[in-house]
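**Student:** With the sequence up front, the predicted model follows.
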Amino acid sequence: MILVTGATGTIGTEVVRMLAERGERVRAMTRNPDGVSLPAEIVRGDFDDRDSLDGAVAGADAVFLLDAPGPWIKRHDLAMLDAVQSHGVGKVVKLSAIGTGENTELRAGGWHLPGERALRAGEAVWTVLRPSGFATNTLHWAAMIRAGRPVANLTGDGAQGVVDPRDVAEVAVAALTTPDHAGRTYTLTGPESLSTPDQVEILRKVLGRPIEVVDVPLDVAKKQMIAAGQDPDFAEGAMRGQRFIAEGGNARLTADVATVLGRTARSYATWAGDHRAAFG
């Protein structure tokens, strides 16, 4: 039995689907199971409710540990890993973030580091996945593009190895179902470094329509996030990440996807072509 946390999110749903297609027994954890339709046993689980974690973990042989980004990740990771230890789960694959433990300016890396350390110190066999920025992050441009408005650019010409979430999920499945990736930390990127203008140019070609780009200062973007209801600490962390990218800090490429999957990582152009309908 493989327990997938964050099972209704971008990566989680793909991991559940791929595991089910392989014939694995899958348990999908979500805070609100009502109306959830996945090819798995659906269980309620809340990282802040230890009894629910015990119920979700009981009988599981492996756990895919995934949580929404935010300062709560440390608390949630440690709670789940304590439940994993109590129930003798044999394997944990954790979805972390690129740069974790490497740069103290990045809030996301700080959020994930305590969980990574606890995982390595525990008794379960472990694998850590540190993906770069997801191709799906550009879906928040869809409303702008459909309305003919310019895409907001917070990172200037800073480039990063944008990764297709399907590749991240496929690597997670390999780590969960084979013994070949025990004790490994993989930094998962796409095959090329792309800036926001680069991605917009690819979308122009895929969609066959003009798309403009407008630079937005980070202080303005932060105020907009807070005004929209985001936690100020989360907004500050997000802006630090954007600044890091803008300054070239995330311009790295690895071959880890190819190492695990035996093929080149999917390009952003491939992802965009497969999701053109979302942009109108």
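**Tutor:** Received it, and whenever you're ready, just let me know what you need. Numbering: from 1, shown residues only.

**Student:** Please make it C-alpha for all contacts and neighbour counts, starting now.
**Tutor:** OK.

**Student:** Please enumerate the helices of this protein.
**Tutor:** For the chain, the helices defined by DSSP state H occupy 10-21, 50-57, 73-87, 107-121, 142-146, 165-177, 196-207, 218-227, 232-246, 256-261, 268-274.

**Student:** closest one to Arg44 among those helices?
**Tutor:** Among the helices of the chain, the nearest to Arg44 by Cα to Cα is helix 50-57 (6.7 Å).

**Student:** For Leu66, which of the helices of the chain is the nearest?
**Tutor:** Nearest to Leu66, of all the helices of the chain, is helix 10-21, at 7.6 Å by Cα to Cα.

**Student:** Contacts for the closest one next, please.
**Tutor:** Helix 10-21 is contacted from outside by 4-7, 25-26, 28, 38-40, 66, 165-166, 168-170, 172-173, using Cα atoms under 8 Å, 6 or more residues apart in numbering.

**Student:** residue contacts, Glu212?
**Tutor:** 149-151.

**Student:** Just the ones in strands from those, please.
**Tutor:** Judged by DSSP state E, strands contain the following of the contacts of Glu212: Val151.

**Student:** Give me the ChimeraX select line for the contacts of Glu212, limited to the buried ones.
**Tutor:** Buried residues among those (16 or more other Cα atoms under 10 Å), as a ChimeraX selection:
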select :150,151
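
**Student:** And stretch 131-140, what's buried?
**Tutor:** By neighbour count on 16+ other Cα under 10 Å, the buried set for stretch 131-140 is 131-136, 138.

**Student:** quick one: that stretch to chain centroid distance?
**Tutor:** Remark: stretch 131-140 is offset 8 Å from the chain centroid, using Cα atoms, centre = their mean, to the nearest Å.

**Student:** next, the one to line up against it:
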Amino acid sequence: MLTIAVTGATGAQGGATARALLTRGHQVRALTRFPDSPAAVALRELGAQVHHADFDDRASLDAALAGADSLFAVTTPFDTDTTVETRHGKTLVDAAAAAGIGHIVFTSVAHADRDTGVPHYESKFAIEQYLLESGVPATIIGPAAFMDNYATGWTLDSLRAGTFAWPMPSDQPLTLICAQDIGAFAALVLDRRGEFLGRRIDIAADELTPAQIAAELADALATPVAHQRVPLEFVRSRSADLAAMFDYFSTQGLDVDVTGLRRDHPDLGWSTFADWAARQDWPALLAAAPTGH
């Protein structure tokens, strides 16, 4: 049994990783800025130790990481910006090095190492480079596009009108993965560190075009859904970062070896998009107040 610290434990990736690690019998330290939140309480009830930790408070990180064997590290630019994300990532790496952490699994993003020009890909790649230069034993995983995002934001708003609004051509393939699978894969890597040390692995569980995604959503919702291409200019008016990402998806693509991952790790039970969509409570999601995106 390992003692594994998990940052972002009340978020999608961190929460999924914490749960997967608990299932594997490890001792989990759930690091969060909000130790009394419902998500933190739920993890505590599952057996995790919940620790307050803040990337802007190095002492809190030092205390939370003391004595841990391994670390699952996730950072985000969306509550701050990419400059802050990079600073947070470097602070976390420094704290892990000082604590003598034996293995860091950093979740970046697929293609972050390919000079994409996408701001939040570049910030994650800067953290990757800093991590590798630190000398701390590490593995980097790069998740593809999140299936979970299709049940939020403008996608959910558009589904209420019977369309799947997405800023890509209908026939352009996109690789996808859900948070549950990211957590399962991260837990596998942490469990078998010797097999994965020093590797960078992009991960995805399915590949579909927007037209195919719309068809799968229509099946899950039992109502017609048609893909509607959102103009990139509309996205850019709200986020230059996301516009750059969708431009990359549309022109370069986000290829990941889905077949190879399923072949090499069949025990993980990779979720197809249809699997994920079938697990969602669409009536409740659609009944919620629109986000205004």
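**Tutor:** That came through fine. Please read all numbers here as calculations on a predicted model, not as lab measurements.

**Student:** Got a TM-score for the pair?
**Tutor:** TM-score of the superposed chains, computed with TM-score structural alignment, normalised by the length of the first structure, equals 0.88; 268 aligned residues with a Cα RMSD of 1.9 Å.

**Student:** gap between Met147 of the second structure and Gln252 of the second structure?
**Tutor:** Separation of Met147 of the second structure from Gln252 of the second structure (Cα to Cα, to the nearest Å) stands at 20 Å.

**Student:** Could you do Leu197 of the second structure as well?
**Tutor:** From Leu197 of the second structure to Gln252 of the second structure the distance is 29 Å (Cα to Cα).

**Student:** The two: who's more crowded?
**Tutor:** Neighbours per residue (other Cα atoms under 10 Å) separate Leu197 of the second structure from Gln252, with Leu197 holding more: 17 against 11.

**Student:** Among the buried residues of stretch 131-140 of the first structure, find me the one that's closest to Thr270 of the first structure.
**Tutor:** Set against Thr270 of the first structure, the nearest of these by Cα to Cα is Ala135 (10.1 Å).

**Student:** Counterpart of that closest one over in the second structure?
**Tutor:** In the second structure, the residue paired with Ala135 of the first structure is Met147, using TM-score structural alignment.

**Student:** ok, how many other residues are close to Ala277 of the first structure?
**Tutor:** Neighbourhood size, Ala277 of the first structure [other Cα under 10 Å]: 10.

**Student:** how deep is the equivalent of Leu253 of the first structure over in the second structure tucked in, by neighbour count?
**Tutor:** Leu253 of the first structure maps onto Asp257 in the second structure, with residues paired by TM-score structural alignment. If you count neighbours by other Cα under 10 Å, Asp257 of the second structure ends up with 15.

**Student:** residues touching Asp257 of the second structure, list them.
**Tutor:** Remark: with contacts taken as Cα under 8 Å, 6+ apart, Asp257 of the second structure is in contact with 202-204.

**Student:** same deal with Ala251 of the first structure?
**Tutor:** Residues near Ala251 of the first structure by Cα under 8 Å, 6+ apart: 158-161, 193, 245.

**Student:** neighbour-wise, which of the contacts of Asp257 of the second structure leads?
**Tutor:** With neighbours taken as other Cα under 10 Å, the top of those is Ala204, carrying 30 neighbours.

**Student:** shouldn't that one be in contact with Leu254?
**Tutor:** No - using Cα atoms under 8 Å, Ala204 of the second structure is not in contact with Leu254, being 9.9 Å away.

**Student:** Between the two, which contacts overlap?
**Tutor:** With Cα under 8 Å, 6+ apart as the test, Ala204 of the second structure and Leu254 both reach 144, 175.

**Student:** so what corresponds to Ala20 of the first structure in the second structure?
**Tutor:** Using TM-score structural alignment as the criterion, Ala20 of the first structure maps onto Leu22 of the second structure.

**Student:** And Ala182 of the first structure, by the same measure?
**Tutor:** So, by TM-score structural alignment, Ala182 of the first structure is matched to Leu197.

**Student:** okay, now Thr264 of the first structure: neighbour count?
**Tutor:** Neighbour tally, Thr264 of the first structure, other Cα under 10 Å: 15.

**Student:** Likewise for Thr177 of the first structure?
**Tutor:** By other Cα under 10 Å, neighbour count at Thr177 of the first structure equals 15.

**Student:** where does it sit relative to Ala68 of the first structure, distance-wise?
**Tutor:** 23 Å.

**Student:** do the same with Ser37 of the first structure
**Tutor:** Look at Ser37 of the first structure and Ala68 of the first structure: by Cα to Cα, they are 20 Å apart.

**Student:** for stretch 133-144 of the first structure, the distance to its chain's centre please.
**Tutor:** 13 Å.

**Student:** same question, stretch 107-124 of the second structure
**Tutor:** For stretch 107-124 of the second structure, the distance to the chain centre is 13 Å (Cα atoms, centre = their mean).

**Student:** ok, residues contacting it?
**Tutor:** 72-75, 77, 82-83, 85-86, 125, 128, 140-144, 202-203, 241-242, 244-245, 248, 254, 256.

**Student:** residues touching Pro71 of the first structure, list them.
**Tutor:** Pro71 of the first structure makes contact with 108, 111, 233-234 under the criterion Cα under 8 Å, 6+ apart.

**Student:** at 6 Å what do you get?
**Tutor:** Trp111 (Cα atoms under 6 Å, 6 or more residues apart in numbering).

**Student:** how about Ser60 of the second structure, what's its match in the first structure?
**Tutor:** Checking TM-score structural alignment: Ser60 of the second structure goes with Ser52.

**Student:** Find the residue closest to its match in space, skipping its chain neighbours.
**Tutor:** Gly45 (4.9 Å; Cα to Cα, 6 or more residues apart in numbering).

**Student:** Isn't that neighbour up against Arg27?
**Tutor:** No - the criterion here is Cα atoms under 6 Å, and Gly45 of the first structure misses it with Arg27 at 10.9 Å.

**Student:** Quote the end-to-end distance of stretch 224-231 of the second structure.
**Tutor:** Stretch 224-231 of the second structure: ends 22 Å apart by Cα to Cα.

**Student:** which part of the first structure lines up with it?
**Tutor:** So stretch 224-231 of the second structure sits over residues 210-217 in the first structure, by TM-score structural alignment.

**Student:** Just the buried residues of the matching stretch, please?
**Tutor:** Neighbour counts over stretch 210-217 of the first structure (16+ other Cα under 10 Å) mark Ile211 as buried.

**Student:** Quick one: distance of that stretch to the chain centre.
**Tutor:** Worked out by Cα atoms, centre = their mean, stretch 210-217 of the first structure lies 25 Å from the chain centre.

**Student:** before we move on, what about stretch 11-25 of the second structure?
**Tutor:** Between the centre of stretch 11-25 of the second structure and the centre of its chain there are 12 Å (Cα atoms, centre = their mean).
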